[in-house]
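Student: with the sequence up front, the predicted model follows.
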Amino acid sequence: MDKKLVKVLDTTLRDGSQTASISFTLNDKIRIALYLDKIGIDFIEGGWPSSNPKDYEFFRKIKEYSLRSKVAAFGSTRRKDTKAEKDPTLNSILESDVDTAVIFGKSWILHVTDVLRVSKEDNLNLITESIEYLKQHGLYVIFDAEHFYQGFLDSADYAMQVIKAAEEAKADVIALADTNGGTTPDKIYDITSYVVKQTNVEIGLHMHNDIGCGVANTLMGVLAGARHVQGTINGIGERTGNADLIQIIPTLVLKFGFKVLKDINSLKELKPLSRLVYELSGVSPNPFQPYVGDNAFAHKAGVHADAVIKNHRAYEHVDPESVGNSRKILISEVAGSANLVNYLERLGINIDKKDPRLKSILQKIKDLENHGYSFDIAPASAALIALKDLGLYEKVFDVEYWKVINENGLALALVKVNSYLEASEGVGPVNAIDLAIRKALQNIFPDISKIKLIDYRVVLPGEIKNTESVVRVTIEFTDGEKQWKTIGVSRSVIEASIEALVSGFDYYIQISKKLKPLVV
């Protein structure tokens, strides 16, 4: 066996679906499985076919696709009062018509005697007979030793009896599970090393994240000799989640030199895969997630930005593109000239770092941030400030008047833009004013119809200078090719929304007229 090869089992569709408030549809599960197969995941744990109709149907449906990944069905060892050949869980695995089975069994005496309520010897028989039954039917069997690390710390002798029973029953992989997620990395390394030395079977790892060490524990287990890892995309799972494969996989490849997935180019699919699972989970992406988060390679402080522009390695541990991400140089109150110069260059504007106008632009940005603005999350608004100070801004429309009526469930807006008077009814006041402004602008710029609002957020940043409470509104736009964000700040949410809306439309027109397209 190649000692640098680490196989990956993804349990997003099984353990991940046990996350509180997350429920995948059958179509969701298929889409995720196809993407996992695309990047070369070795095993896709599709679900527990005996537990619910959706998982049972998944195994039938997935056969319509030609996957290179091995699809695995999950279940438990046989019931204590049922023979293996009569056990509904084991037989549901066979009926799912997969060639890989994952079954879990007890390895902690507490669970054997207090939860399962059988003798220690009977528990060993449950494990042995279940594995042997599946092996007799030609399946590749992965045995998950549930609560192994807790069991080992309680009784190393019995925990090892469980491992030996699974090995003698010819399990292909024995995965050591930190089921309650409470074991520390040092203990994971020591215990895993011991097990690897005492066995002649492939050892795997299944870590939970209850003390925030799911990823660290997995990595320590691999360094201790395990060559099979289990986890979920984005670390979703029971309680605080499972070990995050999005962090584990690139670390194994880029930091330790292990062979994982099809090849190193598969790492570029990690961000799109992460986003797909977030989307189908109904969970907002974590911008601070290592490797794939929007802020994973974002540089805000002037000193950092200046260094990264000169040499990316100064503050980046890997190339962002290697994991499907990209570098971001942010504009904010802590930004320096390097941030602004880099940003303007991406707009197609070349300016010397020593140009005195930069200082003026940065000062305006800092003054506005002191009054509640946040330009690192809405860089298009900062771009408008820069264009004005650099003499590149051309005022092409003027919102001369606006009024919003929102009462008795009716939202109406009236606007006058460049002498065009328009009214609209909307689903709420912000939608009404958006529609009215669009109507007016389309008289002058028909392309405005391409623009869609894809995100709208209201934040209450608190009192500014202890004199006024303000509302911060950010809006994200797209024209189908690029995206941009603008910001508005006011004591009134309607006024802040109008500022963000008008700035968003203005930015699009300015960029379309003068500059090359930009994704911000």
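Tutor: Cool, got the structure. Residues are numbered from 1 along each chain as shown.
Student: only C-alpha atoms from now on, for both contacts and neighbour counts.
Tutor: Noted.
Student: same for the host helix or strand of Ile103, what does it pack against?
Tutor: Assigned by DSSP states H and E, Ile103 falls within strand 100-106. Helices and strands touching strand 100-106, by 3 or more Cα pairs under 8 Å, 6 or more residues apart in numbering; DSSP states H and E, are strand 70-76, helix 120-136, strand 140-146.
Student: and Asn125, how many neighbours?
Tutor: As a burial measure, Asn125 scores 18 neighbours (other Cα atoms under 10 Å).
Student: the stretch 251-400 of the chain: helices as residue ranges?
Tutor: 270-281, 302-310, 337-347, 356-369, 379-389 (DSSP state H, counting those that start in this stretch).
Student: one more to weigh against that first structure:
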Amino acid sequence: MNYKKYKKFETVKLKDRTWPDHEIEKAPIWCSVDLRDGNQALITPMDIDEKVEMFQLLVQLGFKEIEVGFPSSSQIEYDFLRLLIEKNLIPDDVTVQVLTQAREHLIKRTFESLKGLKKAIVHIYNSTSILQRDVVFHKSKEEIKKIAVDGTQLVKELSKDFDGEVILEYSPESFTGTEVDYAMEVCEAVLDTWEASPERKVIINLPSTVEMDTPNVYADQIEWMCRHFKDRNRVIVSVHPHNDRGCGVAATELALLAGADRVEGTLFGNGERTGNVDIVTLALNMFTHGIDPKLELGQMNQIKDVYEKCTKMDVPPRQPYAGELVFTAFSGSHQDAINKGMYAYHQRGEGIWEVPYLPIDPADLNRQYEPIVRINSQSGKGGVAYVMDTVFGYHLPKALQGDFAKAIQNISEIEGEVSPERIYDTFKKEYIDLEYPYKFIKQRLIDISDESDEYERRAEVTIEDHGEVKTLIGYGNGPIDAVKNAFNSTDDFLYTDLMDYSEHALTAGSNSKAAAYVQLRPQGEELCEYGVGVHLNITTATIKAMISAMNRIYKNIKKEG
């Protein structure tokens, strides 16, 4: 790889930059270019129906400026704009933008397409970069500037006979490859020709047509331009970043710190080459800092569906905020932290969102919590516990989490990713549905506090023991104590100690089932086993959990024997 064939573009030296000390405090003016920049980047461009559907999505999301295409470049783009106008599909609070090169016949055709509009942004451009001046156009600086000025003058003249309002936008295309003092010279010539004023502002769009340097350099260029406009108040400074170096979002954020007022970009960064800046990511980055992004992105799956349908492009699974896997953790340590963070968040009564590894609450995007944790061989007890809790409502005790996670890890090492349904089925098989050698049949608890000075409860538990029906009787100072003593009242069972007990309702309401968790240890043994019972009656659930634990003890002792 011959790296010496490349050279760095020499750009502005701004030693007294101020943008590093700034913060983004509000959303910029957003302009979607999905229907132009995004559309021209597609292998199969959108047809008119798809364009209408995309336009309506952009309106729904809250875009107030939408570049609808290059109507002088093709009939379908011209017809699409006419359809929007004639079918009255453009809301009063939305301004459409049209792009055209600063060439006479294209500008005139553009104005033909605008008839009937009350307001439009006419966006003219010509390339000003050193490379394009020398290699593409073979023109001097003065000749290039004249193209911009002549184009502006024509738009100005045609605007006089136009029934609606025309806002001028000018782009020195390939701004990042243009000397900043020359870019300023051209832009000021455009502003003067238009007779721009604070009441008649011009959008000066400074595109990173090709991302050529690190984001801080783009920020320096933007700050230099903002400082050197003759009258900053007559300019709306807009940026149109591309993503050639993979830094489009960062470059845009730094450009906003440097003074930009407006951002042109696309949903999910669709655009030529490596794409435009991703407005979804930009807006949600602001959202996670407590800033109103002025876009409605709360139905992320719907947005993705329309985008993918219209563009025939897929949103990558790791795309920030929108990708299928961006809220998903496979690593055990990540899963454990998320599990604990979600628990703490709900315990605090929600409020400020602070959950490890999740910079945004998936619910704010109408994304479900279930896929946050997915289980494979890299997962740990925290992840398994999270799935059992959030998907199925089982709050597993800590010791049971570790025990059950081992069983799931054994499965995942053979089968790969383990679905929540597979996890639940395994849990039932291992802890709930064990009915051999002991099976619960019925129970009866009697209050004997008036009859006995020693005990408060009498438990009568009917079970099946290796196929034989037996009724065991025990006494205790509470239901659990009485049931435990009933099992320990006969030599037919291992004498066990109750090591841990917990229970909770699985769902809300009067018909909710209860889940009980019991850990037993045979006396004289180190082996401890959990059992789980589920029933409408909490005492029955506890008895079933005890029997489950006894069955697990029996199975493991038999295995060891």
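Tutor: Thanks, I have the structure now. Predicted, not measured: the structure shown is a model, and the values here were computed from it.
Student: thinking again about what came up before, what span of the second structure is the very next helix or strand once past the strand holding Ile103 of the first structure aligned with?
Tutor: Remark: after strand 100-106 of the first structure, the chain's next helix or strand is helix 109-110, criterion DSSP H and E. Under TM-score structural alignment, the counterpart of helix 109-110 of the first structure in the second structure spans residues 130-131.
Student: mean per-residue distance, that stretch to the first structure?
Tutor: When the first structure is superposed, stretch 130-131 of the second structure averages 3.0 Å from its matched positions, counting by mean Cα distance after the TM-score superposition for the first structure.
Student: what comes into contact with that stretch?
Tutor: Residues outside stretch 130-131 of the second structure that contact it (Cα atoms under 8 Å, 6 or more residues apart in numbering) are 177-179.
Student: for these, which one is nearest Asp447 of the second structure?
Tutor: Gly177 (88.7 Å; Cα to Cα).
Student: any figure for the gap between that closest one and Thr100 of the second structure?
Tutor: To Thr100 of the second structure, Gly177 of the second structure is 21 Å away according to Cα to Cα, to the nearest Å.
Student: same question, Ala407 of the second structure
Tutor: 64 Å.
Student: could you do Gly393 of the second structure as well?
Tutor: 58 Å.
Student: which one's more surrounded, those two?
Tutor: More crowded of Gly393 of the second structure and Thr100, by other Cα under 10 Å: Thr100, with 23 against 16.
Student: doesn't Ser72 make contact with the more buried one?
Tutor: Yes. In terms of Cα atoms under 8 Å, Thr100 of the second structure counts as a neighbour of Ser72; the distance is 6.9 Å.
Student: what is in contact with these two at once?
Tutor: With Cα under 8 Å, 6+ apart as the test, Thr100 of the second structure and Ser72 both reach 106-107, 110.
Student: hmm, back to that, of all the contacts of stretch 130-131 of the second structure, which comes closest to Thr128 of the second structure?
Tutor: Closest to Thr128 of the second structure, out of all of those and judged by Cα to Cα, is Thr178, at 6.1 Å.
Student: how deep is the aligned partner of Ser74 of the second structure in the first structure tucked in, by neighbour count?
Tutor: Matched to the first structure by TM-score structural alignment, Ser74 of the second structure sits across from Asn52. By other Cα under 10 Å, 10 other residues sit near Asn52 of the first structure.
Student: Leu365 is in contact with Leu297 of the second structure, correct?
Tutor: Yes. Under the criterion of Cα under 8 Å, Leu297 of the second structure makes contact with Leu365 at 6.5 Å.
Student: looking at those two, which is more packed in?
Tutor: Leu297 (20 against 17).
Student: what's the match for the more buried one in the first structure?
Tutor: In the first structure, Leu297 of the second structure lands on Leu267 (TM-score structural alignment).
Student: against Pro320 of the first structure, how distant is its match?
Tutor: 11 Å.
Student: likewise Ser76 of the first structure?
Tutor: 41 Å.
Student: now Pro461 of the first structure
Tutor: Distance from Pro461 of the first structure to Pro320 of the first structure, by Cα to Cα: 31 Å.
Student: more neighbours, the two?
Tutor: Per other Cα under 10 Å, whichever of Pro461 of the first structure and Pro320 has more neighbours is Pro320, with 18 against 15.
Student: how far away is the residue nearest to the more buried one when sequence neighbours are not counted from Ile475 of the first structure?
Tutor: Leaving aside its sequence neighbours, Pro320 of the first structure sits nearest to Ser326 (Cα to Cα, 6 or more residues apart in numbering; 5.0 Å). For Ser326 of the first structure, the distance to Ile475 of the first structure equals 21 Å [Cα to Cα].
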